[in-house]
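Asker: no sequence for this one, just the structure:
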């Protein structure tokens, strides 16, 4: 695919058929795949009716579901846990579970086309046993940043023993903040939730998905009202700055973060 792709949700036809590849759902009011087709990972923005269900069964990779609006009741191993607005559900590979919408609910569902978990990353393959479902509240599993200028809420950071998914929400409150040009060692998807992001001569608004392939160097600037976005990667990543700065491992604790443990 191209070095960089931006897809706006409103420019893609939505469907009442669930747009996540090889995933099942009922009660879909609208569903839009906002990621490019020729990419290793995918992202789907969907509105679910009250009582709608997302269902995982059979072989599948690590999935994440970020709850934009509403709530999900998640059933796994006979136990029901509720995921709140701005929380997330992490479904590790090959685990069977169900997530039921409590009222009209909007979700951002992410995953990989390859159902096999990655094995060659910095943390190696995940454990073969003990795969489970994590229901993480709106405060996150970990946090990094002080919250004044920057706060990341991590729902998974690739360090789980039985999965390698990274899913987190970032809030950058400072206007017109330009970051250091950099690249990542993993393909990533960024979904703008609020504010805006400037790359080159283009400004991207909420509802836009940015697909940034591994090892592509880029820089972004926050808009006049800062930015909030959700970021997804399939495996642990290194952020590279060239000669300007030493590379950084992209996990919550490596970024100076702290355990919050908002697990439901």
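Answerer: In hand now; what should we look at? Values in this document were obtained by computation on a predicted structure and should not be read as measured data.
Asker: For the rest of this, base every contact and every neighbour count on C-alpha atoms.
Answerer: OK.
Asker: these two touch, right, residue 194 and residue 224?
Answerer: No. Between residue 194 and residue 224 there is no contact under C-alpha atoms under 8 Å: 11.3 Å.
Asker: Which neighbouring elements make contact with the helix or strand residue 222 falls within?
Answerer: Counting by DSSP states H and E, the element that carries residue 222 is strand 221-233. Applying 3 or more C-alpha pairs under 8 Å, 6 or more residues apart in numbering; DSSP states H and E, we find strand 221-233 packed against strand 166-172, strand 188-199.
Asker: Ok, which of those comes nearest residue 249?
Answerer: Among these, the nearest to residue 249 by C-alpha to C-alpha is strand 166-172 (12.3 Å).
Asker: Against which helices or strands is the following helix or strand past that closest one packed?
Answerer: Going down the chain from strand 166-172, the next helix or strand is strand 183-184, by DSSP H and E. If you count contacts as 3+ C-alpha pairs under 8 Å, 6+ apart, strand 183-184 packs onto strand 238-240.
Asker: Can you identify the element that follows the strand it packs on toward the C-terminus?
Answerer: Next along from strand 238-240, by DSSP H and E: strand 248-249.
Asker: surely residue 226 meets residue 195?
Answerer: Yes. Using C-alpha under 8 Å, residue 226 is in contact with residue 195, at 5.4 Å.
Asker: Could you pull up the residues touching the residue lying closest to residue 230 once chain neighbours are set aside?
Answerer: Spatial nearest neighbour of residue 230, excluding adjacent residues (C-alpha to C-alpha, 6 or more residues apart in numbering): residue 169 at 4.4 Å. If you count contacts by C-alpha atoms under 8 Å, 6 or more residues apart in numbering, residue 169 has them with 152-154, 228-231.
Asker: Count the residues that sit near residue 28.
Answerer: When counting by other C-alpha atoms under 10 Å, one arrives at 22 neighbours for residue 28.
Asker: Could you pull out the buried residues of the strand holding residue 222?
Answerer: Neighbour counts over strand 221-233 (16 or more other C-alpha atoms under 10 Å) mark 221-223, 226-233 as buried.
Asker: could those be laid out in CSV, adding distance to residue 63?
Answerer: Listed next are the buried residues of strand 221-233 as CSV, based on distance: C-alpha to C-alpha, whole Å:
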residue, distance to residue 63
221, 29
222, 28
223, 30
226, 28
227, 24
228, 21
229, 18
230, 14
231, 13
232, 10
233, 10
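Asker: Below is an additional structure, to be compared with the one above:
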């Protein structure tokens, strides 16, 4: 069984190898890092996180406790075979913590509506902070007299919240056994989950742009390596136990900064085209 898993991992690793290479060249992986520094430097963006930190930490503690109680010993037995009895306890500890963090993030975004709303507020607030108020008004009302970006956020006109997806949760659970294969399996797990994670980071941006399904799919397909590179690092950060909730917000800030740069580049390109037409 262990040998079959290893062969499957090697086959999948070859398939995603070229994608990972293109993803690294895109440079989009820098935005999760930018999101951390930008978030720390703008205290007004902390409000949505502080308002939801209690329920999310409670969920994380419950999931982590249950995972250790029900899965630590069985996974320790399997890893003792694949990794050896000396390495297995540490590997199992890290595995259960990463599994708990992944499941907590999936459940919080699916079931905790207020958590999803807080992330949308963070995304929209970051766009306002970056000077893209007009874009945000496509999806919500803004208050003119407020002092900071979060305080300016009014009633939502469009809500991008997704309901619970059994398919998404099952895919996450199905990928978890990859971690039983030392190093390679864990890296492959992060790449596969990161790709899925990255493809969803601009859902709010696409909604604010008013893009329909075909437009979204075309854009994402053309920029899949970039979204994968963002997703891999972003997902890896959100696998960190305890502080995963912090990184979910900084990743949202990073995604908004990326969207702001896309808008700025599109505006510059459009301006150059207009200047070219005038010259002609």
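Answerer: In hand now; what should we look at? Keep in mind it's a predicted model, so treat the numbers as computed, not measured.
Asker: Would you pull the TM-score for this pair?
Answerer: Scored against TM-score structural alignment, normalised by the length of structure 1, the superposed chains reach a TM-score of 0.27; 123 aligned residues with a C-alpha RMSD of 6.3 Å.
Asker: quick one on the thing from earlier: out of the contacts of residue 169 of structure 1, which is nearest to residue 5 of structure 1?
Answerer: Nearest member of these to residue 5 of structure 1, counting by C-alpha to C-alpha, is residue 231, at 14.8 Å.
Asker: Surely that closest one is in contact with residue 156?
Answerer: No. Counting by C-alpha under 8 Å, residue 231 of structure 1 sits too far from residue 156 to count as a contact (10.7 Å).
Asker: can you list residues touching both of these two?
Answerer: Overlap of the contact sets of residue 231 of structure 1 and residue 156 (by C-alpha under 8 Å, 6+ apart) consists of 166-168.
Asker: Buried among those residues? Need that as a selection in ChimeraX.
Answerer: To isolate the buried ones among these in ChimeraX, judged by 16+ other C-alpha under 10 Å, type:
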select :166,167,168
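Asker: Tell me the one of the shared contacts of residue 231 and residue 156 of structure 1 nearest residue 45 of structure 1?
Answerer: Taking C-alpha to C-alpha as the measure, residue 45 of structure 1 sits nearest to residue 167 out of those, at 15.0 Å.
Asker: Isn't residue 197 of structure 2 up against residue 235?
Answerer: Yes. Assessed by C-alpha under 8 Å, residue 197 of structure 2 is found in contact with residue 235 at 6.6 Å.
Asker: The two: which is more packed in?
Answerer: Using other C-alpha under 10 Å as the criterion, residue 197 of structure 2 and residue 235 rank with residue 235 on top: 26 against 19.
Asker: How about the contacts made by the more buried one?
Answerer: When contacts are counted by C-alpha under 8 Å, 6+ apart, residue 235 of structure 2 touches 190, 193-194, 197.
Asker: out of those residues, who has the most neighbours?
Answerer: Within the contacts of residue 235 of structure 2, neighbour counts (other C-alpha under 10 Å) peak at residue 190, which reaches 24 neighbours.
Asker: neighbouring contacts of the helix or strand harbouring that residue?
Answerer: Using DSSP H and E, residue 190 of structure 2 sits in helix 184-198. Here helix 184-198 of structure 2 makes contact (C-alpha under 8 Å, 6+ apart) with 6, 9, 12-13, 16, 20, 172, 175-176, 178-180, 227-236.
Asker: Just the buried residues out of the residues you listed, in ChimeraX syntax.
Answerer: In ChimeraX, a selection of the buried entries from the contacts of helix 184-198 of structure 2 looks like this (16+ other C-alpha under 10 Å):
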select :6,9,13,20,172,175,176,178,179,180,227,228,229,230,231,232,233,234,235,236
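Asker: quick one: which of the contacts of helix 184-198 of structure 2 sit in helices?
Answerer: 6, 9, 12-13, 16, 20, 172, 175, 227-236 (DSSP state H).
Asker: Which two of the contacts of residue 169 of structure 1 have the greatest separation?
Answerer: Greatest spacing in these, by C-alpha to C-alpha: 154 and 228 (13.5 Å).
Asker: Please list all residues in contact with the residue nearest to residue 45 of structure 1 when sequence neighbours are not counted.
Answerer: Closest residue to residue 45 of structure 1 apart from its sequence neighbours, by C-alpha to C-alpha, 6+ apart: residue 108 at 4.7 Å. Going by C-alpha under 8 Å, 6+ apart, residue 108 of structure 1 touches 43-46, 65-68.
Asker: and residue 79 of structure 1, how many residues sit next to it?
Answerer: Neighbouring residues of residue 79 of structure 1 were enumerated by other C-alpha under 10 Å; the total is 8.
Asker: Please report how far it lies from residue 91 of structure 1.
Answerer: Distance of residue 79 of structure 1 to residue 91 of structure 1, computed by C-alpha to C-alpha, to the nearest Å: 14 Å.
Asker: do the same with residue 7 of structure 1
Answerer: 26 Å.
Asker: More neighbours: which of the two?
Answerer: When neighbours are counted by other C-alpha under 10 Å, residue 7 of structure 1 and residue 91 differ, and residue 91 comes out ahead with 26 against 18.
Asker: how many other residues sit next to the closest residue to that one other than its chain neighbours?
Answerer: With sequence-adjacent residues excluded and distances taken as C-alpha to C-alpha, 6+ apart, residue 91 of structure 1 is closest to residue 133, at 4.7 Å. Residues near residue 133 of structure 1, counting by other C-alpha under 10 Å, number 21.
Asker: Hmm, residue 88 and residue 133 of structure 1 touching each other?
Answerer: No. In this structure residue 133 of structure 1 lies outside contact range of residue 88 using C-alpha under 8 Å: 10.5 Å.
Asker: Quick one: neighbours of residue 168 of structure 2, just the number.
Answerer: The burial count for residue 168 of structure 2: 13, using other C-alpha under 10 Å.
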